[in-house]
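Chemist: pasting the sequence and the predicted model now:
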Amino acid sequence: MRNRIYLAIALLTFSFSIIRMGSSLDALAHGYGSLAVGVLISLLAAFPALLSLSWGRWIDREGERKPVLVAGIFTLLGLVIPAALPTGSFGLVPLGLGCCFAGIGLMSASLSSQRMIGALSSPETRLANFAWLATATAAAGFAGPIAAGFVIDRAGHQAAFALGAAVALLGLAATIDLSRRLPRAPGSKANKKKTGAFDLFRHPPVRNVLIISAMVTIAWDLQTFVFPVYGNAVGLTATEIGWLVGTFYAATFFVRLVMPFVSGRVSEWQFMVFVMLMGAAAYFLFPFFTSMPPLLACAFVLGTGLGASQPNVMSLLQTQSPTGRTGEAIGLRSMLTQAGHAALPLAFGALASVAGVFWIFMAMAGSLGAAALFAQTIGRSQALEEPKPLAKK
């Protein structure tokens, strides 16, 4: 069952990575600026930011059968729309719609897969299984941008979206097969009681994981904005930009392969401090280079740092969440991070239009440095504490 989950999430992530990179390059190729790119990247996260919490609660109540199917259908729609309606004739609307559908599809796939892997894992295998799940997404994230850049340079943006749609169709078939194998019985009944949107923030271990996760994930997804914009500004081809994004994901793939072998020697919070320091260094150095070798090196350092975060965060949420509310905790994390992804590209797009891309890199480097100090502080005071149950109302 776990292998089927890994396959489905890899196929859908591959398609998502194509529209994430292809929409930016398509908009830039038709004369739209960095602000338009920021809007498109924000649309990938806007609806997940609004829906993630209620989606997680839905999965807790009803199980994963329907959310898994929604993931396949919506991701396919997200690629079919821009493939069928070219930007040159229809403007940014098809790209925007595609980003909206693809964002919801990947959100549903991510929440469902994380909850299923957690349920299928024992305490001894949990971190390793989440590392394999993250490795599957990293492999797809590596292959997707490279394939998209290669196809764009040789056949155009519509062909790249068509490739993404074909892979998304395979992903839909995988989700249908997975859905048929899941139990028809609903999920946990423990979350039937209506709670406030931020009720889980009353649980300190969950709150700390959510805050640090939001900081790291913002840094993770920022590369989807700055890599195409900066690469285009310094004259890189679509293929070169694809290799830049692909190198980032190759690094995440590598670090997740070795994580199970070092996880027993390094605590989760030590991993988080390492993640943000590596990210700060990479973002600081990136805008000082314009040629491929040093840019690829910076992308690899960034991917190595940020790639270590996701398996640890997913494992922590499984162990720290109150009984029957794992999906809600995962959804709350997704809501917070996606809200940041929806807002920050707009802000960074506006900043790039006024002050240039250089200051985006500097702002992110400084933010990650401050976040590393914050993680060090809470890690010392709370990482070793036992999870405490929520107070009853």
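Modeler: Received it, and whenever you're ready, just let me know what you need.

Chemist: make it CA atoms for all contacts and neighbour counts henceforth
Modeler: Fine.

Chemist: what helix or strand is Cys99 on?
Modeler: Cys99 is part of helix 93-120, with elements assigned from DSSP states H and E.

Chemist: flag every buried residue along that helix.
Modeler: For helix 93-120, the neighbour count (16 or more other C-alpha atoms under 10 Å) marks 94-118 as buried.

Chemist: repeat for stretch 240-255
Modeler: Neighbour-count burial for stretch 240-255 [16+ other C-alpha under 10 Å]: 240-255.

Chemist: now swap in stretch 198-208 and tell me
Modeler: Within stretch 198-208, the residues scored as buried using 16+ other C-alpha under 10 Å are Leu200, Phe201, His203, Pro204, Pro205, Val206, Arg207, Asn208.

Chemist: presented hereafter is structure B, for comparison with structure A:
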Amino acid sequence: MGLLQFFLTLVISCLNMAPLMTARMILPLVLLQTGASAGFVGLLSAMFTAPPIVFNVVFGRWVDRTGTFRPMLVATLLLAFPSLILLFSDASLTFLLVAGLIGSGGVFSHIAATRAVGEISSDLKRARNLGLLIAGYSIAQFTGPTISGLILEHFGQNMAYISIGFLSVFGFCLLLLPWHAFRQWAKHRDATVARSRIRELVRVPGLKRWLAVNTVTSGAMTTFPLIVALQSAEIGMSASQAGFSLGAFSIATVASRALTGPVSARFPATTAVSSMLAAGAVLFVSIAYVETFAPFVMTCAALGLVLGMCAPFVLSVIYALAPSARVNEVIGLSMTLTNTMQTILPLSLGILATGFGTSAISWMLAGLMLGAINMSIRS
């Protein structure tokens, strides 16, 4: 694995993560500013994950057959341009359509990127490299919401819509270059992949439990922009303050994920994941009761620090447990389970937040994370 190849693969993958996190924050903020209910904002947040539920496994099989290049092109286009539709129509249904397209692009990009990085990494370096990938995600997820929050506050909604997919346009240009792992993998991939039944995968020892753990940890992280949007509106923060808070969460994950290698060398995945889930549950409960900007930012950063360590450990275990010819199908199944949870939670808790505030979301996520500890230990 060449350094340039790995670096360019990471850059393309990370640029594609900025629009998803940015849209998860900017679109709810715009709706809340225009008087939308918390229930509709919850429906919008659910739309980021509802369409991919249908196509995750199919997309994973497509990657298994054809390699990662063409699927990554499709994912990048879905991230770069849909937000421009809002320049021509700001109807409620348009917001839901844009959320579905961007959400699908983000999930598909993650499936292709995980496969590309995983395949060019040795067994000993896979957890570290996946940690670097997700750390790179965090940098992009800091940059996107922070910039778009400032643009929304100072230049208005239309400029904010344009800014959502801006970084993915650069990713698309880089994807046309020949030196990344997406194009190389497409040349060597065996296109004959059997279409076996999904239930055969969940019978793999330990895989079902780690898929459940991944569902909870991913759900906790990807629901966080909704919590920031609702909580910031509830305590009266500006759009730029909300963007900075979400950026603090994202940038804190960089520090935590950069430590994946040393931590994985000293602690088994079970110990590391269960410890971080316990700390995250406590922080999620506390964030619902923070009422000023500075403590809110600090709590967001602390959550990013502990939750950021979970993803590379869980992904590495799932990758190791999955049958070698069906890795992307397993990743697609994992994303389907995650998206199902991410669809149900915002939709139901968005309605609850209308009457009970954001604490309902925080308590629910904390409870799920505590349940995931049992899953990881028993695996």
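Modeler: It's in. Keep in mind that what you see is a predicted model, and the values were worked out from it rather than measured.

Chemist: what's the TM-score here?
Modeler: Scored against TM-score structural alignment, normalised by the length of structure 2, the superposed chains reach a TM-score of 0.94; 373 aligned residues with a C-alpha RMSD of 1.7 Å.

Chemist: any chance of the buried residues of stretch 198-208 of structure 1 in CSV, with secondary structure and distance to Glu62 of structure 1 too?
Modeler: Shown next, in CSV, are the buried residues of stretch 198-208 of structure 1 (DSSP: H, G, I helix; E, B strand; the rest coil; distance: C-alpha to C-alpha, whole Å):
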residue, secondary structure, distance to Glu62 of structure 1
Leu200, helix, 20
Phe201, helix, 24
His203, coil, 24
Pro204, helix, 27
Pro205, helix, 26
Val206, helix, 23
Arg207, helix, 25
Asn208, helix, 28
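
Chemist: the helix holding Cys99 of structure 1: average distance to aligned residues in structure 2?
Modeler: For helix 93-120 of structure 1, the mean deviation from structure 2 after alignment is 1.2 Å (mean C-alpha distance after the TM-score superposition for structure 1).

Chemist: ok, the residue most central in space within structure 2 to Met309 of structure 2 distance?
Modeler: By C-alpha atoms, centre = their mean, structure 2 has its centre lying nearest to Thr222, at 5.2 Å. Going from Thr222 of structure 2 to Met309 of structure 2 by C-alpha to C-alpha, to the nearest Å gives 15 Å.

Chemist: do the same with Ile377 of structure 2
Modeler: Taking C-alpha to C-alpha as the measure, Ile377 of structure 2 falls 17 Å from Met309 of structure 2.

Chemist: for the stretch 1-150 of structure 1, what spans make up the helices?
Modeler: 2-29, 34-62, 65-84, 87-90, 93-120, 126-155 (DSSP state H, counting those that start in this stretch).

Chemist: for Thr337 of structure 1, which of these is the nearest?
Modeler: Shortest distance between Thr337 of structure 1 and these, using C-alpha to C-alpha, is found for helix 34-62: 7.4 Å.

Chemist: so the closest one corresponds to what in structure 2?
Modeler: Taking TM-score structural alignment as the measure, structure 2 aligns residues 38-66 with helix 34-62 of structure 1.

Chemist: how about that stretch: buried residues?
Modeler: Within stretch 38-66 of structure 2, the residues scored as buried using 16+ other C-alpha under 10 Å are 38-53, 55-66.

Chemist: gap between the two ends of that stretch?
Modeler: Taking C-alpha to C-alpha, stretch 38-66 of structure 2 runs 42 Å from one end to the other.

Chemist: follow-up on the earlier one: can I get the helices of the stretch 1-150 of structure 1 in CSV including distance to Arg265 of structure 1?
Modeler: Shown next, in CSV, are the helices of the stretch 1-150 of structure 1 (distance: least, C-alpha to C-alpha, whole Å):
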stretch, distance to Arg265 of structure 1
helix 2-29, 26
helix 34-62, 32
helix 65-84, 35
helix 87-90, 51
helix 93-120, 22
helix 126-155, 13
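
Chemist: of all these, which one is nearest Ala280 of structure 1?
Modeler: Closest among these, once you apply C-alpha to C-alpha, is helix 126-155, at 20.6 Å.

Chemist: ok, residues contacting whatever helix or strand comes next after the closest one?
Modeler: Beyond helix 126-155 of structure 1 in the direction of the C-terminus, DSSP H and E gives the next helix or strand as helix 157-181. Contacts of helix 157-181 of structure 1 with the rest of the structure, by C-alpha atoms under 8 Å, 6 or more residues apart in numbering, involve 1, 4-5, 7-9, 11-12, 14-16, 18-19, 22, 26, 64-66, 68-69, 71-73, 75-77, 79-80, 82-84, 86, 147-149, 151-152.

Chemist: in structure 1, what range does stretch 155-162 of structure 2 match?
Modeler: Using TM-score structural alignment, stretch 155-162 of structure 2 corresponds to residues 155-162 of structure 1.

Chemist: tell me which residues in that stretch are buried?
Modeler: Buried positions in stretch 155-162 of structure 1, judged by neighbour count with 16+ other C-alpha under 10 Å: His157, Gln158, Ala159, Ala160, Phe161, Ala162.

Chemist: do the same with stretch 3-12 of structure 2
Modeler: Under 16+ other C-alpha under 10 Å, the buried positions of stretch 3-12 of structure 2 are Gln5, Phe6, Leu8, Thr9, Leu10, Val11, Ile12.

Chemist: can you check stretch 294-304 of structure 1 too?
Modeler: Judged by neighbour count (16+ other C-alpha under 10 Å), stretch 294-304 of structure 1 contains these buried residues: Leu295, Leu296, Ala297, Cys298, Ala299, Phe300, Val301, Leu302, Gly303, Thr304.

Chemist: export the residues you listed to a markdown table and append columns for distance to Gly349 of structure 1 and secondary structure.
Modeler: Formatted as a markdown table, these follow (distance: C-alpha to C-alpha, whole Å; DSSP: H, G, I helix; E, B strand; the rest coil):
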| residue | distance to Gly349 of structure 1 | secondary structure |
| --- | --- | --- |
| Leu295 | 21 | helix |
| Leu296 | 23 | helix |
| Ala297 | 25 | helix |
| Cys298 | 22 | helix |
| Ala299 | 20 | helix |
| Phe300 | 24 | helix |
| Val301 | 24 | helix |
| Leu302 | 21 | helix |
| Gly303 | 22 | helix |
| Thr304 | 26 | helix |
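
Chemist: fine, thanks again, bye for now.
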